[in-house]
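Novice: the sequence and its predicted three-dimensional model are supplied below.
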Amino acid sequence: MEPAIALNISICAALVGITGYAIYTAFGPPSRELDDPFEDHED
């Protein structure tokens, strides 16, 4: 396998992993610990 193809695959895998982790953090079980700052300061 050429180095350029291996680099592209690894960059794509890292991007998919980071995106998956962000979605899991935003909508999965850890999201219960997140606070909405706009709901904390109602006018």
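Specialist: Everything's here; your move.
Novice: alpha carbons only for contacts and neighbour counts from here, please
Specialist: Fine.
Novice: gap between the residue sitting furthest away from the middle of the chain and P30?
Specialist: Computed with CA atoms, centre = their mean, the residue of the chain farthest from its C-alpha average is D43, at 31.7 Å. Per CA to CA, to the nearest Å, D43 is found 28 Å from P30.
Novice: please enumerate the helices of the protein.
Specialist: Listed in chain order, the helices of the chain (DSSP state H) span 3-27, 37-40.
Novice: put this beside the first:
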Amino acid sequence: MTSTMDSATVLIISVGVFLVGITAFAVYTAFGPPAKQLADPFEDHED
């Protein structure tokens, strides 16, 4: 058994970490403190 990982395993882990990071950032932006700066276009144009 070698101590290094296959390049495919490194690629899969890297893509997984990237996707988790993007998802965490999106959830933080949508529901965290930056969400107070977001505008709701439906509330802005109520008739």
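Specialist: Good, I have the coordinates. Quick caveat: nothing in here was measured; it's all calculated off a predicted structure.
Novice: by how much does stretch 6-26 of structure 1 deviate from structure 2 on average?
Specialist: Comparison of stretch 6-26 of structure 1 with structure 2 after fitting gives an average deviation of 0.1 Å (mean CA distance after the TM-score superposition for structure 1).
Novice: just tell me what A26 of structure 2 corresponds to in structure 1.
Specialist: With TM-score structural alignment as the criterion, A26 of structure 2 lines up with A22 in structure 1.
Novice: also S7 of structure 2?
Specialist: Using TM-score structural alignment, S7 of structure 2 lines up with P3 in structure 1.
Novice: just Q37 of structure 2 next, same as before
Specialist: Match for Q37 of structure 2 (TM-score structural alignment): E33.
Novice: count of neighbours near that match?
Specialist: 7 (other CA atoms under 10 Å).
Novice: how close does Y24 of structure 1 sit to I18 of structure 1?
Specialist: In this view, Y24 of structure 1 and I18 of structure 1 are 10 Å apart by CA to CA.
Novice: need the contact list for P30 of structure 1.
Specialist: By CA atoms under 8 Å, 6 or more residues apart in numbering, P30 of structure 1 lies in contact with Y24.
Novice: what is the burial count for A30 of structure 2?
Specialist: Neighbours around A30 of structure 2, by other CA under 10 Å: 13.
Novice: next one: Y24 of structure 1
Specialist: Y24 of structure 1, neighbours per other CA under 10 Å, totals 13.
Novice: and the one 10 residues further on, by the same measure?
Specialist: Residue neighbour count, defined by other CA under 10 Å, stands at 9 for L34 of structure 1.
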